[in-house]
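K.L.:
Below are the sequence and a predicted model; questions follow.
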Amino acid sequence: MSSPRPAPTRLQLFGWSVALMGMMAPLIVLLSALLTSMGLMLVWIGFPLLLGLLALLRKFADVHRRRAGWVLGTEIERPYRARVPGQGMYRRVFALLTDVATWRDLAWVFTQVVVGSALAITNFALLVGGIAHITLATWWWALPDDADVNLIGLLSVSSTASAIFIGIPVGVLYVAVWYFGSSHLMRAQARLTAALLAPTEAARLANRVQQLTESRADTVDTQAAELRRIERDLHDGAQARLVALGMSLGMAEETVARDPAAARELLAEARAASSQALAELRDLVRGIHPPVLADRGLEGAIQALVLANPLQTDVDIDIPGRLSAPVESAAYFAVAETLTNVAKHAGAGKAWIRLTYDEGKLTILVGDDGRGGADPGGGTGLRGIERRLSAFDGTLVVSSPIGGPTVVVMSVPCELIAGLR
């Protein structure tokens, strides 16, 4: 269970308000450029310009989304539609412009420039102004002789003495207001950001439908590929062995009367072919659903998998019960495929596997001390694992810097089966 994120301190909030003030000018320039590029869409140059500026706007929004989540102690999701691969520039631009989240980003820029900046400036001014008032007497000498500083619109300071007796109490008041009000000001700014940059229920539902559609398509493709593999293995393996078995038995039947020795050789060949066919059928069954998985559960199956693996592998499993058969099968094959990748590509001397179950989620961690550089898009089988897990709403995250170590974290939402252990 992840520990809650610590709340930011007042000084951290003060630093964030300074950063917000520094971001105002770039946001204003970005907003102006976006509006200009929309006008230039009448000519070709507006499309690539708008595409780049909208991508930059989303980067800005992501930064503010993360920091607002940090202030509020929660995580703010990205609301954008998933990009459809293979789209040309024009389709991508129109897809962005028809995404409600894009217009909410633009509304956030307007609001941030006006209201968000006012809250940040207030938080900054209270502390800086308070310190300036408290220390006014120490630098009063640098002001002109006829200086007359008006404080709070009511009090006048015209000498070092008045700077001490008036400036210090006013400064302490400012600092006190900042001390007790800083978190409220910055939380208000964060809530304003979250209100515009967090996904709406409609956007969340639309994204969920898109994810399920893609997951269903991936599942159908995976199942079709699996059926083709089974058909190919049966055709090239067991089926060929059984055909050879039938031919050997037929020839033995024809020669048994006139040449018993040759018939015995043919029967021996038939027996060997039947043994090989049986072994291939057993391997095929293990590839569909290993018997050890049904008999001993996920923990026992992974232990057996590790025993057959030539690489030294540490295993730590903490699952307080049995999972459903489809989830166990998906988790088993995900671990098996990951270990195969480690053996083939990582150049590792050691690997480790950790399985935990907490709050309705199975988490699988497979790591190695190899060369690193694993990429899910590099054709190493990680994409296949991701597709397999997506059928269960699972996720796969890879951390593999060059030089290692590589850590693959897979998580699958699931429930324990009551009464099974």
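P.N.:
Thanks, I have it.
K.L.:
switch to C-alpha atoms for all contacts and neighbour counts from now on
P.N.:
Will do.
K.L.:
Run through the strands of the stretch 101-250 of the chain in chain order.
P.N.:
Taking DSSP state E, counting those that start in this stretch, the strands of the stretch 101-250 of the chain run over residues 149-151, 155-157.
K.L.:
Buried deepest among the ones you listed, which one?
P.N.:
With neighbours defined by mean count of other C-alpha atoms under 10 Å, none of the strands of the stretch 101-250 of the chain is more surrounded on average than strand 155-157, at a mean of 16.
K.L.:
Alongside the first one, take a look at this:
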Amino acid sequence: MTSAGTAPTRLQLFGWGAALIGLAVPTYLLLAVLLTSIGLIPIWIGIPAALGVLALQRKFLNFHRRRAGWVLGTEVEQPYRSTSGMGMYRRLITMLKDQATWRDIAFMFVEMVAGTALAAIAVGMLVGGIGHITLATWWWALPADANLNLVGFLSVDSTASAIYIGVPLGLLYIGIWWWASPYLMRAQAWLTRSLLAPTEAARLANRVQQLTVSRADTVDTQAAELRRIERDLHDGAQARLVALGMSLGMAEETVARDPQAARELLAEARAASSQALSELRDLVRGIHPPVLADRGLEGAIQALVLSHPLRTDVEIDIPGRLAAPVESAAYFAVAETLTNVVKHAGASKAWIQLTYADGKLNILVGDDGRGGATPGDGTGLRGIERRLSAFDGTLVVSSPAGGPTVIVMYLPCELVAANEH
């Protein structure tokens, strides 16, 4: 595939057209197996079979989406409803009720006819042109009385006629292919996009589903955060303050008869007050670090790295301040990721990159540890994902066995004026 933003060449389009002709066979087989498995749903075996074939079909058609986007120079989105966390029966019902599933099936029917025909014309023009130009070189392999009728009225019956008829005709075919093949392949890609891209209704439905999940995750996250604050206050500062009150009460009672004991109790009370103040500061720092408000995201990340036990390289290029909630989410996402590196990665080095471009904050945190990190393995990545989802953010993990691990986070946001922060 060409790099992003680079238009495919005619030879690349020729290769993709030839591949499309070959893909007609697996398309037919996949469609036949899919329809058969759907027909077997009333008996139990059809349920896992349909789920497996639908999953395979979606991967197969996502490949078509990527290649159509490559030809058209634009992304073709996936239209499917999320089925994560669902059981087998509910997942199958959701997939069968999804309009995108039936549009996929319609595409497979259309692709086997119209799409393959467009690709065949684009491929056939070049192959036919080359065949006509080289006809004289392999004329000897034909029977002695061979007589070819080209385009219905041009007769070729000798090596000489193969040269003065075949060569100009072949050049004409190649000329037509050179002019028409981009249009033919773009027509095939447009056909793919028209059936496989999400409709406006599907896009809105998926957006509603995404926002519903995001809202539920945000509510759960906030509830968990409130419980953590309540627990920290109850077990920490509140206990210290109760001990402080008891020490002061006992000192008040003993100050007259035993001044030395009273002084010791006052010393304990002073220590308890200092410890309670420290715990309250830690609690506030866990809610919204003061350094984040004072020095912004860049200063807060730099301060975070100073207290990190691993050598950590930092590169930040943000031309301004972001909204306070976005800075907070980004800060805690980086902090939690670095904590995961220390706990789980076995790394000797980490690196952080923060950049802002096209209305999006891009955060990259990497390490040279053992790798193998996934959002579902209890390393806290799922919590980061939930925190980011409240801002329509996404998290992508690349962590092959043996490392390195690279976690990329995207947060859509806008820069704000300094007096608006």
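P.N.:
The structure has been received and is ready for your questions. Everything numeric here is computed off the predicted structure, so don't read it as measured data.
K.L.:
And the TM-score between them?
P.N.:
Once superposed, the chains reach a TM-score of 0.97 (TM-score structural alignment, normalised by the length of structure 1), with 418 aligned residues with a C-alpha RMSD of 1.3 Å.
K.L.:
May I see the strands of the stretch 101-250 of structure 1 organised as CSV, with distance to I317 of structure 1 added?
P.N.:
Output for the strands of the stretch 101-250 of structure 1, formatted as CSV (distance: least, C-alpha to C-alpha, whole Å):
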stretch, distance to I317 of structure 1
strand 149-151, 67
strand 155-157, 70
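K.L.:
looking at these, which is closest to E214 of structure 1?
P.N.:
With C-alpha to C-alpha, the closest approach to E214 of structure 1 among those belongs to strand 149-151: 63.0 Å.
K.L.:
And the helix or strand containing L297 of structure 2, what's buried?
P.N.:
For L297 of structure 2, the host element (DSSP states H and E) is helix 290-306. Of the residues in helix 290-306 of structure 2, V291, L292, G296, L297, E298, A300, I301, Q302, V305 count as buried by neighbour count, 16 or more other C-alpha atoms under 10 Å.
K.L.:
Quick one: list the elements packing against it.
P.N.:
Applying 3 or more C-alpha pairs under 8 Å, 6 or more residues apart in numbering; DSSP states H and E, we find helix 290-306 of structure 2 packed against strand 311-317, helix 324-340.
K.L.:
Please work out which of those is packed deepest.
P.N.:
By mean count of other C-alpha under 10 Å, these have helix 324-340 as the most buried, with a mean of 19.
K.L.:
how big is the offset of that helix relative to structure 1?
P.N.:
Following the fit onto structure 1, the mean deviation recorded for helix 324-340 of structure 2 is 0.7 Å by mean C-alpha distance after the TM-score superposition for structure 1.
K.L.:
and the angle from that helix to strand 311-317?
P.N.:
Angle, helix 324-340 of structure 2 to strand 311-317, by axes from the mean of the first three to the mean of the last three C-alpha atoms, to 10 degrees: 160 degrees.
K.L.:
re earlier: need the max-distance pair from the buried residues of helix 290-306 of structure 2.
P.N.:
Greatest spatial distance in those: G296 and V305, 14.4 Å, computed using C-alpha to C-alpha.
K.L.:
ok, back up a step: and for the helix holding L297 of structure 2, what's in contact with it?
P.N.:
P289, T312, V314, I316, R321, A324, E327, S328, A330, Y331, V334, A335 (C-alpha atoms under 8 Å, 6 or more residues apart in numbering).
K.L.:
change it to 10 Å
P.N.:
With contact meaning C-alpha atoms under 10 Å, 6 or more residues apart in numbering, helix 290-306 of structure 2 is reached by 281, 284-285, 289, 308, 311-318, 320-324, 326-328, 330-332, 334-335, 338, 350-352, 354, 421.
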